[in-house]
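>>> Following is a predicted model, sequence given first.
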Amino acid sequence: MPADPPSSTLADMDIRPLRDDDPEIIAGAMAELGWDKPVAQYERYLVEQRDGVRDVLVATVDGEYAGYVTVRWESPYFGDLPEIQDFNVLPRLRRRGIGSALMDAAEALVAERSDVVGIGVGLYPDYGQAQRMYVRRGYLPDGRGLIYDGRQVPPMELVRNDDAATLMFTKRLR
């Protein structure tokens, strides 16, 4: 049986804002995974970061891209409540504390401006680790039930279980 990869330590992990040279690197890493996250998405994130609409935190390990998370300061769903969005850690680097460090940094950033933060999570098994992580971190469902593409789904309405189907959570930070 192969040995588990060594755990990352804070000494070899860095969390920093998105930089001009990141969009191609991140989009390339996502494309290798078969995920549709084009360079244009990260270029838009750069513009939004410069405009103060969104902050993007990028994790690197030994100088190499490892993951990212964004904070949208005005949420399309929660209104003026900040929302953590688009949280990704490369699968080969998961379970090393990178995701927790990104979430810690995002929550600390939000806590400078807000007592509460929102977050959404998908409902199919690919999101299982995130679902468990958010609950362990103290996030609670907002009580509105199933949300599809930003809209509350009424009882008995059928929806597709894809990335647009989410359950939304909030957490009190202070």
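Ah, there it is. Numbers count the residues shown, from 1 in each chain.
>>> Please count neighbours and contacts with C-alpha atoms only from this point.
OK.
>>> Going along the chain, name the helices of this structure.
Under the criterion DSSP state H, the chain contains helices at 22-32, 39-51, 98-111, 128-136.
>>> between these, which gets nearest to residue 90?
Judged by CA to CA, the one of the helices of the chain that comes nearest to residue 90 is helix 22-32, at 8.0 Å.
>>> ok, second structure coming up, stack it against the first:
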Amino acid sequence: MISAAFTAIGWDKPVEQYEKYLAEQAAGVRDVLVATVDEEFVGYVTVRWESAYFDGMPEIQDFNVLPPYRRRGIGSGLMDAAEALVAQRSAVVGIGVGLYADYGQAQRMYVRRGYLPDGRGLMYDNRPVAPGNTIRLDDDATLMFTKSLV
């Protein structure tokens, strides 16, 4: 159902991605929070309990709300739930955000929610981009943030 919803809007989110998430949730590595409206899927977010980037700190990852349901508080509700879940285990959480315009709403939301850049600069595929280097501006180009939950 989730994969089909994203395929319908032209996003590549294969069923295998969600099968992996379910296996990771069963193993205690990740939790997946799903939002519905009138029993229809509208968005989700995941919590990876030990982030590779943040040296084991929990990281909120893969946060998505279907475009017709944005600006209705659904994303804020998912983030509230994810942060509350993380706060049960950690005083701080990390998150990354893409850099091009499609991520503009998320960039603004994270800043409004109190996320601050982690100070390591631009990342590409979770590795620092050295000054003077050229990268491809795609979903792997990110700025990473952290937030205190206490």
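Now that the structure is in, tell me what you want to look at. Keep in mind that what you see is a predicted model, and the values were worked out from it rather than measured.
>>> about what we covered before: out of the helices of the first structure, deepest packed?
Burial of the helices of the first structure is given as mean neighbour count (mean count of other CA atoms under 10 Å); helix 98-111 ranks first at a mean of 19.
>>> Please work out which residues of the second structure line up with it.
Aligned using TM-score structural alignment, helix 98-111 of the first structure spans residues 74-87 in the second structure.
>>> Switch the helices of the first structure over to CSV; also include distance to residue 149 of the first structure.
Output for the helices of the first structure, formatted as CSV (distance: least, CA to CA, whole Å):
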stretch, distance to residue 149 of the first structure
helix 22-32, 22
helix 39-51, 18
helix 98-111, 23
helix 128-136, 18
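>>> closest one to residue 14 of the first structure among the ones you listed?
helix 98-111 (9.3 Å).
>>> Please identify the residue in the second structure that aligns with residue 72 of the first structure.
Using TM-score structural alignment, residue 72 of the first structure sits opposite residue 48 in the second structure.
>>> Please look at that match and residue 59 and confirm they touch.
Yes - using CA atoms under 8 Å, residue 48 of the second structure is in contact with residue 59, at 5.2 Å.
>>> Mind checking the helices of the first structure for the one nearest to residue 66 of the first structure?
Taking those one by one with CA to CA, helix 98-111 is closest: 7.7 Å.
>>> average distance between the closest one and the second structure?
Once fitted to the second structure, helix 98-111 of the first structure is off its aligned match by 0.1 Å on average (mean CA distance after the TM-score superposition for the first structure).
>>> Return the residue of the first structure aligned against residue 17 of the second structure.
Using TM-score structural alignment, residue 17 of the second structure lines up with residue 41 in the first structure.
>>> give me every residue that touches its match.
Counting by CA atoms under 8 Å, 6 or more residues apart in numbering, residue 41 of the first structure makes contact with residue 23.
>>> Same check on residue 63 of the second structure?
Going by CA under 8 Å, 6+ apart, residue 63 of the second structure touches 43-46.
>>> corresponding residue for it in the first structure?
Residue 63 of the second structure maps onto residue 87 in the first structure, by TM-score structural alignment.
>>> Likewise for residue 146 of the second structure?
By TM-score structural alignment, residue 146 of the second structure lines up with residue 170.
>>> Quick one: neighbours of its match, just the number.
22 (other CA atoms under 10 Å).
>>> Which residue is the nearest non-sequential neighbour of it?
Nearest residue to residue 170 of the first structure, sequence neighbours excluded (CA to CA, 6 or more residues apart in numbering): residue 118, at 4.3 Å.
>>> what's the distance between the one you found and residue 36 of the first structure?
24 Å (CA to CA, to the nearest Å).
>>> quick one: which of those two has more around it?
Using other CA under 10 Å as the criterion, residue 118 of the first structure and residue 36 rank with residue 118 on top: 24 against 11.
>>> re earlier: quick check, the match of residue 146 of the second structure in contact with residue 115.
No - if you go by CA under 8 Å, residue 170 of the first structure and residue 115 don't touch, sitting 10.4 Å apart.
>>> Just give the nearest non-adjacent residue to the residue nearest the centre of the second structure, would you?
A centroid search over the second structure (CA atoms, centre = their mean) returns residue 61, at 2.9 Å, as the residue closest to the centre. For residue 61 of the second structure, ignoring the flanking residues on the chain, the nearest one in space by CA to CA, 6+ apart is residue 46 at 5.2 Å.
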